[in-house]
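Enquirer: Predicted coordinates and the sequence they were generated for:
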Amino acid sequence: MMGTENASKDFALANGTGNFEIPIWRKYILSVQEASDYFHIGYKKLRKIIDENPNADFILWNGTRPQIKRKLFEKYIDEFLSAI
């Protein structure tokens, strides 16, 4: 089981509480705030993109809270946004 321990350390960073946190660049789904930080897009601008595209493939709705599918949003940016 030694390999499993090393793999989990590669996949997660200790956050000081003994728990592990997945690095943002490894996450499949990001909160709107995380996506704003990761993509360097303003929070309000990102909310506007979500409001204009509520049924887009890159959005996962958790109740009324949108979450961003990182890789699909990367494709969306590459294909449809030339300037923000």
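Expert: Noted; the coordinates are in hand.

Enquirer: use CA for all of it now, contacts and neighbours both
Expert: OK.

Enquirer: show me the contacts for residue 27.
Expert: With contacts defined as C-alpha atoms under 8 Å, 6 or more residues apart in numbering, residue 27 is in contact with residue 70.

Enquirer: From residue 80, how far out is it?
Expert: 23 Å (C-alpha to C-alpha, to the nearest Å).

Enquirer: Against that first model, consider the following:
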Amino acid sequence: MAEEAEEIGIWAKDKFCLTIEEASRYFGIGEKLRKLVNSNPDPGFVIQNGVKIPIKRQRFEQFFDKLSSI
């Protein structure tokens, strides 16, 4: 499991956008990310692309740093 997390960290840190699944694994928060996106109408870290929900990695990191709980 730790090895998988390291692999995710290596490629994900260089990507501008992550899918919900990639971001969930990268930040270690599971499917709570989907609920977080749905409960924040304009969080500033989401790009609406039809049914796909790309997450702006750096913007989400800034948002995530300010949270005290999920």
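Expert: Cool, got the structure. Keep in mind it's a predicted model, so treat the numbers as computed, not measured.

Enquirer: Superposed, what's their TM-score?
Expert: Superposed pair, TM-score by TM-score structural alignment, normalised by the length of the second structure: 0.79. Supporting alignment: 61 aligned residues with a C-alpha RMSD of 1.4 Å.

Enquirer: Sketch out the strands for the first structure, chain order is fine.
Expert: 13-14, 20-21, 29-30, 59-62, 65-69 (DSSP state E).

Enquirer: Reformat those into a markdown table and put distance to residue 39 of the first structure next to each item.
Expert: A markdown table is the format used below for the strands of the first structure (distance: least, C-alpha to C-alpha, whole Å):
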| stretch | distance to residue 39 of the first structure |
| --- | --- |
| strand 13-14 | 21 |
| strand 20-21 | 19 |
| strand 29-30 | 11 |
| strand 59-62 | 15 |
| strand 65-69 | 11 |
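
Enquirer: I'd like these written out as TSV, with distance to residue 38 of the first structure and mean neighbour count added.
Expert: Formatted as TSV, those follow (distance: least, C-alpha to C-alpha, whole Å; neighbours: other C-alpha atoms under 10 Å):
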stretch	distance to residue 38 of the first structure	mean neighbour count
strand 13-14	17	13
strand 20-21	16	14
strand 29-30	9	20
strand 59-62	16	15
strand 65-69	11	18
